[in-house]
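*Asks:* just a sequence and a predicted model for now, questions to come.
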Amino acid sequence: MTATAPLLNLAVTAAVVGAVMLTAFAFGVRLGRHSVVDVAWGLGFVGAALSTAVLATASGAGDPARTWLLAALTTVWGVRLAAHIGLRARGKGEDPRYERFLARAPGNPHLYALRVVYLLQGSLVVLISLPLQVAAYTAGPLGWLALLGVLVWLAGFLFESVGDAQLARFRADPAHRGRIMDRGLWAWTRHPNYFGDALVWWGLFLVASGSWWVLLTLPAPLVMTYLLTRGSGQRLLDEHMKGRPGWAEYARRTSAFLPRPPRRADG
């Protein structure tokens, strides 16, 4: 196999993801709420996975079973995440994190958001989806590593989905207004959704790892894990939550990321 097909796939993936992000930007300007990019994040990966599956299958490259399995797992994850974030934000204003960020924009805040929010996140989607793209053109038949990857993906998907559902039910009760969610999975980690997200992408990497070429894309799940822990995920949300009643005690007894039993009050 020549390098032409994978390079073409990369170009098409970038174009598809770019179209998703530009569409989200148009909605963001119209709504006056650039947090819509969070919905586009999951959909960008769906576009990358499906376009890769179609192109690789048409070229006769790789193993179609692995390619479409990766596309299916990514689509299920991305659509659920986009729907959850979209429903959560419905009827609300701009996310305070984006509000503070865009308040510092030099010049037009919309163009600033286009450059440093939409295009940056689109570039990250293309980078993080590289294991899916490379596997579609190089990996052989599915084996035990792919099975392990599916199990890791499933654990992450369930952790993320259950954590989001628990938080949604907690917030829906007016009696909990202003209180810290510290029940269910949220008693074991302050960010079960981010931890589940990380597992999902390590699971996809394992499913994709049917050739040595895919190992060269190891930075992809590492970047995703970094974003969830030190980038725009855990770190920023913890900063936003500081100062809320009960936060200091909750943070003291609850793991920041990796799940573990909560510390005792006297521990």
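*Replies:* That came through, no problem. Predicted model, so just to flag it, every value in this text is computed and none were measured.
*Asks:* rest of the way, CA atoms for contacts and neighbours
*Replies:* Noted.
*Asks:* and stretch 48-65, how far out from the chain middle?
*Replies:* Averaging C-alpha positions (Cα atoms, centre = their mean, to the nearest Å) puts stretch 48-65 22 Å from its chain's average.
*Asks:* before we move on, which element is Gln133 in?
*Replies:* Assigned by DSSP states H and E, Gln133 falls within helix 130-138.
*Asks:* which element follows that helix toward the C-terminus?
*Replies:* Using DSSP H and E, the helix or strand that directly follows helix 130-138 along the chain is helix 144-172.
*Asks:* comparison target, given below:
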Amino acid sequence: MNMLLLIIIAFWLSLAMAGAWAIQRVTGLNGWIDTIWSFAVGVGGIIAALFADGNPDRRVAILVIVAVWALRLGSHIGSRTRGAGEDPRYAKFIEEWGESASSRLFFFLQIQALAAFILVLAVYMAATNGAPFPRIPDLVGIIIAVLALAGEAISDLQLSRFRKTPQAKTEVCETGLWRYSRHPNYFFEWMFWCCWILFAASPSIASWLSLLAPLLMYWLLVHVSGIPPLEDHMLRSRGQKFRALQRRVNAFFLGPRRQDIHPEGKLK
């Protein structure tokens, strides 16, 4: 491993999230946090692809994939932030932290920098793979990455269109992919990080470090900063309508709908 390169990436991620903290404090807009995080991870992945010592063709493929991911996600969140501003998850944290919100937010964002480093580490392990390119695992990895990027983009577009309708003020989104998962965008985001296991696959034991990325992303999205605070917000704002949705639609993985239930508890 190129420890100096990893230290540089870690320093960059920590500095970027310190900048995200400063921008949030100045603007009061929480959405810029995830915008900056997305671009910071993308830059970290690009640095890893550029300066790792793996197969050059694989490194180019990795650079393109991680750059497309960062540009799409960062641009989407940035556009949403300009339109709406507040992210209910961060708003809730800041309200709960009270007078210590500033210092606790800084520490929280440094934890996000650590999580980002683990994700970039998976990209780095893929970029250090010196095996010939493309192998079958590489081709499968490319397919997974493309499907994940497309699925997340479609999910975000469907939700964005729903939010522009009058029904969005009182109803929950069940359009397109949202009929089969309450959070299809989160599912496809997790799916994207699974591709690095295939790019990194080699006889080296260190290549298994790439497995940390999808494990971490699943834990964060499903149990920590993704679904729990967002669904808590939806339960407060939509009440029984969202509880009914929880009973008939999977939280994370796409799957068949269970028997439709009205908010009043009656079967359709």
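*Replies:* Everything's here; your move. Everything numeric in this text was worked out from a predicted model, so none of it was measured.
*Asks:* and the most centrally placed residue in structure 2, which of the three is it?
*Replies:* In structure 2, the residue lying closest to the centroid (Cα atoms, centre = their mean) is Glu189, at 4.9 Å. Counting by DSSP: H, G, I helix; E, B strand; the rest coil, the backbone at Glu189 of structure 2 sits in helix.
*Asks:* so it sits against Ile154, correct?
*Replies:* No - counting by Cα atoms under 8 Å, Glu189 of structure 2 does not reach Ile154; the two are 12.0 Å apart.
*Asks:* spit out the residues that contact the two alike.
*Replies:* Shared contacts of Glu189 of structure 2 and Ile154, defined by Cα atoms under 8 Å, 6 or more residues apart in numbering, are absent.
*Asks:* thinking again about what came up before, give me the mean deviation of the helix holding Gln133 of structure 1 from structure 2.
*Replies:* After superposition onto structure 2, the average distance of helix 130-138 of structure 1 to its aligned residues comes to 2.2 Å, using mean Cα distance after the TM-score superposition for structure 1.
*Asks:* Asn9 of structure 1 corresponds to which position in structure 2?
*Replies:* Structural correspondence for Asn9 of structure 1 with respect to structure 2 (TM-score structural alignment): Leu5.
*Asks:* OK, contacts around that match?
*Replies:* By Cα under 8 Å, 6+ apart, the contact list for Leu5 of structure 2 reads 48, 51.
*Asks:* doesn't it fall inside a strand?
*Replies:* No - assignment of Leu5 of structure 2 by three-state DSSP gives helix, placing it outside any strand.
*Asks:* gap between it and Ala52 of structure 2?
*Replies:* When distances are taken as Cα to Cα, to the nearest Å, Leu5 of structure 2 and Ala52 of structure 2 turn out to be 8 Å apart.
*Asks:* check Pro228 of structure 2 too.
*Replies:* 37 Å.
*Asks:* mind giving me the packing neighbours of the helix holding Gln133 of structure 1?
*Replies:* The contact analysis (3 or more Cα pairs under 8 Å, 6 or more residues apart in numbering; DSSP states H and E) places helix 130-138 of structure 1 against helix 4-31, helix 37-59, helix 64-89, helix 192-208, helix 212-215.
*Asks:* measure how far that helix is from the centre of its chain, please.
*Replies:* Distance, stretch centre to chain centre, for helix 130-138 of structure 1: 19 Å (Cα atoms, centre = their mean).
*Asks:* compute the inter-axis angle for that helix and helix 192-208.
*Replies:* Angle of helix 130-138 of structure 1 versus helix 192-208, following axes from the mean of the first three to the mean of the last three Cα atoms, to 10 degrees, is 20 degrees.
*Asks:* quick one: closest of the helices and strands packed on helix 130-138 of structure 1 to Gly246 of structure 1.
*Replies:* Each of those has some distance to Gly246 of structure 1 by Cα to Cα; the shortest is helix 192-208, at 18.7 Å.
*Asks:* mean shift between that closest one and structure 2?
*Replies:* With both structures laid over each other, helix 192-208 of structure 1 and its partner residues in structure 2 are 1.0 Å apart on average (mean Cα distance after the TM-score superposition for structure 1).
*Asks:* corresponding residues in structure 2 for that helix?
*Replies:* Counterpart in structure 2 of helix 192-208 of structure 1, with TM-score structural alignment as the criterion, is residues 184-200.
*Asks:* contacting residues around that stretch?
*Replies:* 58, 119, 122-123, 125-129, 137-138, 140-142, 144-145, 148-149, 151-153, 155-156, 177-178, 207-208, 210-211, 213-214, 217-218, 221, 226, 252-254.
*Asks:* buried among these? Make that a ChimeraX selection.
*Replies:* Here is the ChimeraX command that picks out the buried ones among those, judged by 16 or more other Cα atoms under 10 Å:
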select :58,119,122,123,125,126,127,128,129,137,138,141,142,144,145,148,149,151,152,153,155,156,177,178,207,210,211,213,214,217,218,221,226,252,254
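*Asks:* now for the nearest residue to Pro109 of structure 1 once chain neighbours are set aside, how many residues are close by?
*Replies:* Distances taken as Cα to Cα, 6 or more residues apart in numbering put Leu102 closest to Pro109 of structure 1, at 6.0 Å, once the chain neighbours are dropped. Using other Cα atoms under 10 Å, the number of residues around Leu102 of structure 1 comes to 18.
*Asks:* my guess is Leu105 of structure 2 meets Ile94, correct?
*Replies:* Yes - checked against Cα under 8 Å, the pair Leu105 of structure 2 and Ile94 is within contact range at 7.5 Å.
*Asks:* could you list every residue that touches the aligned partner of Ala113 of structure 1 in structure 2?
*Replies:* Under the alignment (TM-score structural alignment), Ala113 of structure 1 pairs with Leu105 of structure 2. Applying Cα under 8 Å, 6+ apart, we find Leu105 of structure 2 in contact with 21, 94.
*Asks:* if we go to 10 Å?
*Replies:* With Cα atoms under 10 Å, 6 or more residues apart in numbering as the criterion, the residues that contact Leu105 of structure 2 are 18, 21, 24-25, 90, 93-94, 97, 111.
*Asks:* which of the residues you listed are retained in structure 1?
*Replies:* Conservation of those in structure 1, assessed by both residues aligned by TM-score structural alignment, their matches' Cα atoms under 10 Å: retained contacts are 21, 24-25, 90, 93-94, 97, 111.
*Asks:* PyMOL command for the buried members of those residues?
*Replies:* To isolate the buried members of the kept ones among the contacts of Leu105 of structure 2 in PyMOL, using 16+ other Cα under 10 Å:
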select buried, resi 21+24+90+94
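*Asks:* just give me the closest of the kept ones among the contacts of Leu105 of structure 2 to Trp69 of structure 2.
*Replies:* Closest approach to Trp69 of structure 2 among those (Cα to Cα): Ile111, at 21.5 Å.
*Asks:* no further queries at this time; thank you.
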